[in-house]
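# would you be able to build a 3D model of this:
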Amino acid sequence: MGEYAVRDHDPNDPDPWLALALDRSLPFEPIAKAALIRDQSSRCRQFLLPLVRPFARLTIIVAQLIHTVSPRWPHAPRFLHRSIALGMKHLLSRDANLLILRHFHLGAQILRFISDNATPGFHPPLKPMTPRRIDDVREDLFLNHDLNIYNYLIGLNCELERRGASVARVDRIDFSAITDEIVLDPLPNGRLNVVDLQTAIELYTPAYAMLLTDRDFWRAANSLQLDETIGLYVARLTGEEKHLAMINNRHPLVPFSTLGAGFRLVLHGLSTEVLHGFLRELKARQRDQPAMPSATTAA
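A predicted model of the protein is given here:
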């Protein structure tokens, strides 16, 4: 719980963050949950975010007007990612950087889990998503993350069609892709590392809109709604649907406005953390259950 302790509880003035720190309704990795609560309750988010958000969204509108006239220019993904890495290293809080780098690992594990069980022996070829340090972001990590999810869905469903198969419940699930620990190198924690995750995302989103092509930004913004698609695949494989209640970005067949992409990106991170935690719980449950004997063994 970090700085949130029960001894500080005042029934006449209860701390909402203490209540959330104690809450156990979500299958959330404790380290990540503590980092998220510290990040969301920070003074930076409280005071800087409300000032940043309107200007950030106005800049998105300007960027989209520019791309209406020139849809493929400006296009500077390498400059964008180096700028993001510089900001992460010198301005973002340790908690914000932890949550960002964890997200890539968790997303990659969830996709691997689905193909392990839906198309055993076949995995769509994807760019690696296992950054250990901030400098790994410089290699177009965010853009490749967006490309991966679409390439994954296309590759997975082409393979399912080739096999004449569908995503369906698996009796003995392969959880080998889901790990309990994400290993990262030490993260910066200097005097200027105070910017919270949500403020950083609101600042990065207009830069994303301006420095990528119109098609790249539209695809990235709407990839957030693929949370529901991935959640439905997991539900079909496991026969469990509880995690779907925590998916807030909804189905991509009806895209949201790109103006809210910053906030929806935070929801995307939360959905990924919860889905990964849910799979870790299922993995532990299956590990504790004895395997059912096969018909041959029983005979």
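# going forward, measure contacts between C-alpha atoms and count neighbours the same way
OK.
# C-terminal to the helix or strand hosting residue 263, what's the next element?
Here residue 263 sits within helix 261-288, counting by DSSP states H and E. Later in the chain than helix 261-288, the nearest helix or strand by DSSP H and E is helix 295-298.
# distance check, the spatially most central residue of the chain against residue 96.
When C-alpha atoms, centre = their mean is applied to the chain, the residue found nearest the centroid is residue 269 (3.4 Å). Between residue 269 and residue 96 the distance, using C-alpha to C-alpha, to the nearest Å, works out to 11 Å.
# ok, back up a step: what is the helix holding residue 263 packed up against?
helix 94-118, helix 197-211, helix 226-238 (3 or more C-alpha pairs under 8 Å, 6 or more residues apart in numbering; DSSP states H and E).
# buried set for it?
Under the neighbour-count criterion of 16 or more other C-alpha atoms under 10 Å, helix 261-288 has 261-262, 264-280, 282-283 buried.
# now for the helices and strands packed on helix 261-288, which one comes closest to residue 181?
helix 94-118 (9.7 Å; C-alpha to C-alpha).
# tell me what angle the closest one forms with helix 226-238.
The directions of helix 94-118 and helix 226-238 differ by 40 degrees, with axes from the mean of the first three to the mean of the last three C-alpha atoms, to 10 degrees as the criterion.
# excluding chain neighbours, what is closest to residue 214?
Excluding its sequence neighbours, the residue lying closest to residue 214 (C-alpha to C-alpha, 6 or more residues apart in numbering) is residue 71, at 5.1 Å.
# count of neighbours near that neighbour?
Using other C-alpha atoms under 10 Å, residue 71 is surrounded by 17 other residues.
# from residue 224, how far out is it?
Counting by C-alpha to C-alpha, the gap from residue 71 to residue 224 is 21 Å.
# can you spell out which helices and strands pack onto the helix or strand containing residue 50?
Residue 50 is part of helix 49-69, with elements assigned from DSSP H and E. Contact here means 3+ C-alpha pairs under 8 Å, 6+ apart; on that basis helix 49-69 packs against helix 197-211, helix 214-223.
# and this one, please, so the two structures can be compared:
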Amino acid sequence: MDPVELLNSEPHDPRDPDPWVALFLDRSLPMHERTKAAMLVDQRSRARQFMLPVIRPIARLCIILFQCMKIFMPNRFTSSKLLHRLLAWGLKTWVSPEANYLILRHFHVGSEILDFIARNASELNVPTNPIRPTELVHVRDEIFLNHDLNLYNFVIRLSRALRDQGRTLSPPAKLDFSGVSDEFPIQEMPNGWTNFLDLQSAIELFTPMYQLFLTDRDFWRASNSLQLDETIAIYVATLLQAPGLVALVNNRHPLVPLTTMRAGFRLMLHGLSAELLHGFLVECKHGRMPQLARIVAPTLQLPAQPVSGAA
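Sure thing, here's the model as predicted:
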């Protein structure tokens, strides 16, 4: 059953209310309805309830062991192509359709957020490299690695352009939302009897593989990129003149990088932050920005002047 229909059809017992239904029906945060439903159905699954507590400590132990191994053999097993082929197979074979939908959608969301910034700072001529997978076979194109590269390259190019022109990022006379989509052309995901693994368990399992098959530099860059959520949110908040928008972001403080041990959990927060940021842009596109500006009150104040490109 479609996740939206599933949650909408749940009966309400006042003596035993369903917390997942409550979160789904709540509209205090801007989020795509099907995406929110898929995330909640995925998180209430039995796999997450019973397997995640077992998978998580084992995965983190593997991260420690692989880190020690890479001290002596830093590039012995590295192969991004092999990694992404294994990830594509693992997603197709073991991961739930809801989780796979969320994974592919994330690349569209991230591409459109960067595109929104570039469009509304068009005079800087910052190039983007959008990643728009429609099916799991596209994972083989090293899209996880390229997603991280896109993020860092965008921040570097934007910041250098601002510095070279002696400018700061500021909103244009008229915002351009033409690159923000309501829906993405993602195909139906595999739904066989083996597709039971939830998103968070899959991330915890795949993180040690990511560490093993990438160079140490690539893995650290991928882990630290999660804290750039704050930087990207500041860019968008500056363009929208909505400082409270940064309060939606949980991965912060990129100047003080965290260890890789909690990369799996922070990747979940990264996905949620990106969805909320994109949801905000969709609402603004449809002229509902004033209401949302009140919802995300400026609990985290930005500087009075436009922030610099090196946020």
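# what's the TM-score here?
After superposition, the two chains reach a TM-score of 0.92 (TM-score structural alignment, normalised by the length of structure 1), with 287 aligned residues with a C-alpha RMSD of 1.7 Å.
# do I have it right that the residue nearest to residue 214 of structure 1 meets residue 215?
Yes: contact criterion C-alpha atoms under 8 Å: residue 71 of structure 1 and residue 215 qualify, at 7.5 Å.
# burial count for the equivalent of residue 129 of structure 1 over in structure 2?
When structure 2 is aligned by TM-score structural alignment, residue 129 of structure 1 is paired with residue 131. Using other C-alpha under 10 Å, residue 131 of structure 2 is surrounded by 21 other residues.
# check contacts around residue 131 of structure 2.
Residue 131 of structure 2 sits next to 107-108, 111, 143, 147 when contact means C-alpha atoms under 8 Å, 6 or more residues apart in numbering.
# try 6 Å this time
residue 107 (C-alpha atoms under 6 Å, 6 or more residues apart in numbering).
# SS state for it?
Following DSSP: H, G, I helix; E, B strand; the rest coil, residue 131 of structure 2 is assigned to coil.
# and the gap between it and residue 188 of structure 2?
Residue 131 of structure 2 is 18 Å from residue 188 of structure 2, by C-alpha to C-alpha.
# so which bit of structure 2 is the strand or helix carrying residue 17 of structure 1 matched to?
Secondary structure from DSSP H and E places residue 17 of structure 1 in helix 16-22. Alignment of helix 16-22 of structure 1 against structure 2: residues 19-25, by TM-score structural alignment.
# enumerate the positions of stretch 152-165 of structure 1 that are buried.
Within stretch 152-165 of structure 1, the residues scored as buried using 16+ other C-alpha under 10 Å are 152-153, 155-157, 159.
# those into a markdown table, with extra columns for distance to residue 231 of structure 1 and secondary structure?
Shown next, in a markdown table, are those (distance: C-alpha to C-alpha, whole Å; DSSP: H, G, I helix; E, B strand; the rest coil):
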| residue | distance to residue 231 of structure 1 | secondary structure |
| --- | --- | --- |
| 152 | 14 | helix |
| 153 | 13 | helix |
| 155 | 18 | helix |
| 156 | 15 | helix |
| 157 | 15 | helix |
| 159 | 19 | helix |
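# list just the nearest of those residues to residue 182 of structure 1.
residue 152 (22.2 Å).
# that closest one matches what in structure 2?
Under the alignment (TM-score structural alignment), residue 152 of structure 1 maps onto residue 154.
# against residue 43 of structure 2, how distant is that match?
Distance from residue 154 of structure 2 to residue 43 of structure 2, counting by C-alpha to C-alpha: 32 Å.
# residue 37 of structure 2 too?
Look at residue 37 of structure 2 and residue 43 of structure 2: by C-alpha to C-alpha, they are 10 Å apart.
# also residue 221 of structure 2?
27 Å.
# equivalent analysis for residue 247 of structure 2, please.
According to C-alpha to C-alpha, residue 247 of structure 2 and residue 43 of structure 2 sit 23 Å apart.
# neighbour count winner among these two?
Neighbour count, other C-alpha under 10 Å: between residue 247 of structure 2 and residue 43, residue 43 has more, with 19 against 16.
# mean shift of stretch 104-119 of structure 2 relative to structure 1?
Compared with structure 1 after fitting, stretch 104-119 of structure 2 has a mean deviation of 0.5 Å; criterion: mean C-alpha distance after the TM-score superposition for structure 1.
# which bit of structure 1 covers that stretch?
Using TM-score structural alignment, the residues of structure 1 aligned to stretch 104-119 of structure 2 are 101-116.
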